[in-house]
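Asker: Build me a model from this:
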Amino acid sequence: MKDCIIAVDTGTTSMRGILFSPEGRILHISQIQNPPSYLPGGLVEQATDSWKLALPSVLAETAAAAKSQDLRVAALSLSSNRSVVIPVDEAGLPLHPAIMWQDLRTEGLCKALVYRAPEVYARSGLPITSVFSAVKMRWLRDHKPEIFARTAKFFGVQDYLMHLLTGDFVTDRSMASRTNLYNLENREWDPTLLEIFGLPASKLCPLMDPGETAGILTTGMAGATGLEPGIPVISAGGDQQCAALGMGLLSNTDVVANTGTGSYVISLADKPLHDDKMRLFCNVSAIPGKFVVEATIPASGVVYRWFAENFYDSRSTGSEAFGRVNAEVDAAPPGAEGTILLPHFTGAGAPRWDSKASGTFYGISLSTSRGHLARAVLEGIAAEMAENLNLMEELTGPKARVFIAGGLTRFSGFNHILADMFGKLVSVALDAEATATGAWINAAVHLGHYPSHALAHEAASRPSASSKAISQDNSFEPDAIRHTIYLDLLARRSRLYDALAPMRT
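Answerer: The predicted model follows:
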């Protein structure tokens, strides 16, 4: 009986259990949708029971798929979204709904602490923004003191899932590096950062490296899932770090761009990198001893979904749901006849980091069609990514290859827009399960199935073993004329953002 690995990929809107063969081929996917609640005042929360109920369900289905193929599940490997805060008591029971990464309730607190931002960035590689965990923990201290007092530990999503599976309290360093409380240089929780945010170290979980065993599966969870008790549960790393690994980010001269609810542009570094203007972030990589330089765009795929649902009534989650939208995008000319979208629906992320920025259509006339607007949405998302790629090259050197993945890359029209906007060849991971593949790679190396991350990635990328391979058929060359159009678009949208500054006061 051959060994296999189950990766659990928990994103902002769903949880997936993915069964991998020994060669890194995806054999089965179980998925449960569980989007967060978007509440008035910029609050974004999630009921923790949604994960508690989804986890045994996706694992049971995936374990059954392994059994049906005469495979033994050797380990579980977990990756999830980051910078979510869940206060739990001494038994690990949640005391409050999860405060999600895109929640904006802490904006006032961020302003009050902004004078400490350079010091925080120098130590943690992150500025003070509402995205990261520390200000959410501080908000609970200030506004929910009774909950704060009862809090034994602060979990992220991944920590909570690992506790459900193993009973342990632990977090990995890739997750810790998204809190504003982790020192990149000494690789530990930082006392000065804890003092700045007014938080006790006792409420933070012990640290471990990504790609290591966090604990073993409990008898109770084994009974609920059909898995063997005692198998290792591996913390593979944060979702974007794992996605970068799964997409093949193994060299400092490459870059990956991953789209989901938000988008991320990521490159690799051998040591912590700091941007004097605090526009880019530095985090711990999923690869031991490495770091990632990351640009975060909070709203990308969620904006396209919003547009489709409100302008096309396209509410299905199936692959054909966006067919009409995409057809009209393809029919509209590059530049959308001067129509521009600033996709700042939850504030502007990198490189501007402006929480008061809002989504803005500009350049609409009586000749503007719905298709022009749809194309402007995708061009606006791609332009945000291109600005960050340009900045990344400025700070870390030129990038030879761009790998892209995520839901939006299932539409070839968007991939052409990216290539033309970047002015570079882009290559697509075919099945867009890059995060799960990265989680499999880390587990496969940890278990000794492969001697290195590079060899594990090579195995997963072989066309004979996996449909995830990067192939020439899924590479998109830039068009020089369209690139010129988009260079002008980038300049115009920058001027538009600056011109709207008085409206954001």
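Asker: make it CA atoms for all contacts and neighbour counts henceforth
Answerer: Fine.
Asker: Leaving out the residues flanking it, which one is nearest to the spatially most central residue of the chain?
Answerer: For the chain, the residue nearest the mean C-alpha position is Q240 (4.2 Å; Cα atoms, centre = their mean). Spatial nearest neighbour of Q240, excluding adjacent residues (Cα to Cα, 6 or more residues apart in numbering): T435 at 6.9 Å.
Asker: The one you found belongs to a strand, doesn't it?
Answerer: No. Counting by DSSP: H, G, I helix; E, B strand; the rest coil, T435 falls outside a strand, being helix.
Asker: Another for comparison:
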Amino acid sequence: MYLGLDLGTSGLKGILLDDDQRVVAETTAPLTNERPHDGWSEQAPESWIAAAEAVFAELGAKADLSGLKGIGLSGQMHGATLLDSADKVLRPCILWNDTRSAEEAAELDGNPAFRKLTGNIVFPGFTAPKLAWVKRHEPEIFEKVAKVLLPKDYLRLWLTGEYVGEMSDAAGTAWLNVETRDWADELLAATDLSRAHMPRLVEGSEVSGTLRGELAAKYGIPAGVVVAGGGGDNAASAVGMGVVKAGQAFVSLGTSGVLFAASDAYQPDAASAVHTFAHALPGTWHQMGVILAAADALNWFAGIAGAPASELTGSLGDLKAPGRTLFLPYLGGERTPHNDAKVRGAFLGLDHGADRAALTRAVLEGVTFALADCAEALQGTGTSIDRLIAVGGGSRSDYWLKAIATALDMPVELPEAGDFGGAYGAARLGLMAATGAGTEIATPPAIARTIEPEAGLTQAFKDTHDRYRAAYGAIRSV
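Answerer: Next comes the predicted model:
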């Protein structure tokens, strides 16, 4: 068996696969994050360990872990987990959706070496500006920093006792030379850090270490089980869905929204605000358009409306032409294509007809148009997408998927029942590390059905997307 652990923002998921990549057991331990100030988002790394212990215990109750051969890790990207020389956590982890370091990010981005070596804008959510913020605002903590780890790599430290990262996650720090797949000393020095502060790097399908003996004994796992490098959450999800070659792509409707395209070449275009990162497999890269609030925006509105998100979307019926009301989903700033940490969301064009259903449609359409912005940005880099696989909690809404297919004017495919996301991809990477298997095992899932664009509404969505783009310009200074 092979275990995949996916450390997300809202929970740690574990999946066990057998030798035929069939799911044997799965479970999730919930997590919470804190927002002590506007634009802040933090999580206690200790809670990740408690969640991992719960996941191991639950999986052990569902399956015999004595047959475990490999473990893979997936995780939320960009988080700054700061350790002192005794591996003590110095402060809560600053998460991917934290935008407090906008000023520091702009300063680092003003150094041309960052875009040249990373192929990306230095976004406020990336790790490097977070360290610059800590140095400026919490200098007593910065002075004690001995190691900087990404969230899943802190979990790896608990599992193996090793400081190890991998390429796809490291690409989101703004310290990695994404083309050569190595730490860039010049960029580390720009934030008063060095290689000594960083974990060593492996590819996602390589062995990063072995499970510590006491953990193996505690959970009935054989000694010497290997732990793979793993991947950042989206790269691991791509491995789970078989999106590993040029031309393959997926759309993720999770807390954030992602339009992900695999590539066999390094082809950055930093000015587009498209992310160009190393993939979790050797010799491959990927590009992403990223929006900060997708299902997160729907869940926010569901809280306001006092009804579950599934109830709001399930009662919408057939796809309709967008109405007068617009929703801009910038609840905590935006990445692609705006790189704007300060912009905030808005409802525009409200009238007496804007009932709960109309506002629900506006929220789904707003996220859809943000993804259409990402698609245009990706096309501007020369990346071609003609169909998408849909994943994430938001993909349960046919209305939403029909809106995305229509706005992007391309088919959206739904996999057969099953979870092919980060935990599944992590387990596949664990299988590769344990057995030496290659990318041939990263096959796409069987497609249950395909949602085609609604041809009669394509123009209406295009026209409303034009209004949506104009609305961003109107609210950015509010």
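Asker: What value does the TM-score take for this pair?
Answerer: Superposed pair, TM-score by TM-score structural alignment, normalised by the length of the second structure: 0.95. Supporting alignment: 477 aligned residues with a Cα RMSD of 1.8 Å.
Asker: Alignment lookup: the residue nearest to Q240 of the first structure to the second structure.
Answerer: When the second structure is aligned by TM-score structural alignment, T435 of the first structure is paired with G422.
Asker: Wait, the residue nearest to the centre of the first structure touches A434, no?
Answerer: No. Q240 of the first structure lies out of contact with A434 (Cα atoms under 8 Å); the separation is 9.0 Å.
Asker: The top helix by length along the second structure vs the first structure - mean distance after superposition?
Answerer: Assignment by DSSP state H gives helix 356-380 as the longest helix of the second structure. In the superposition against the first structure, helix 356-380 of the second structure averages 1.2 Å from its aligned positions (mean Cα distance after the TM-score superposition for the first structure).
Asker: what's next to the following helix or strand past that helix, contact-wise?
Answerer: Beyond helix 356-380 of the second structure on the C-terminal side, the first helix or strand identified by DSSP states H and E is strand 388-391. Outside of strand 388-391 of the second structure, the residues within contact range by Cα atoms under 8 Å, 6 or more residues apart in numbering are 248-254, 401, 410-415, 420-421.
Asker: ok, 7 Å please
Answerer: With contacts defined as Cα atoms under 7 Å, 6 or more residues apart in numbering, strand 388-391 of the second structure is touched by 249-253, 411-414.
Asker: cool, stretch 13-25 of the second structure as well?
Answerer: By Cα under 7 Å, 6+ apart, stretch 13-25 of the second structure touches 1-7, 26-29, 55, 59, 62-63, 423-424, 427.
Asker: repeat for stretch 347-357 of the second structure
Answerer: Contacts for stretch 347-357 of the second structure (Cα under 7 Å, 6+ apart): 316, 324-328.
Asker: again, 6 Å this time
Answerer: Where contact means Cα atoms under 6 Å, 6 or more residues apart in numbering, the residues beyond stretch 347-357 of the second structure that reach it are 324-327.
Asker: now those: which count as buried?
Answerer: 325-327 (16 or more other Cα atoms under 10 Å).
Asker: Could you point out which of the residues you listed is nearest to G209 of the second structure?
Answerer: Among these, F327 lies closest to G209 of the second structure (Cα to Cα), at 46.7 Å.
Asker: From A273 of the second structure, how far out is that closest one?
Answerer: For F327 of the second structure, the distance to A273 of the second structure equals 22 Å [Cα to Cα, to the nearest Å].
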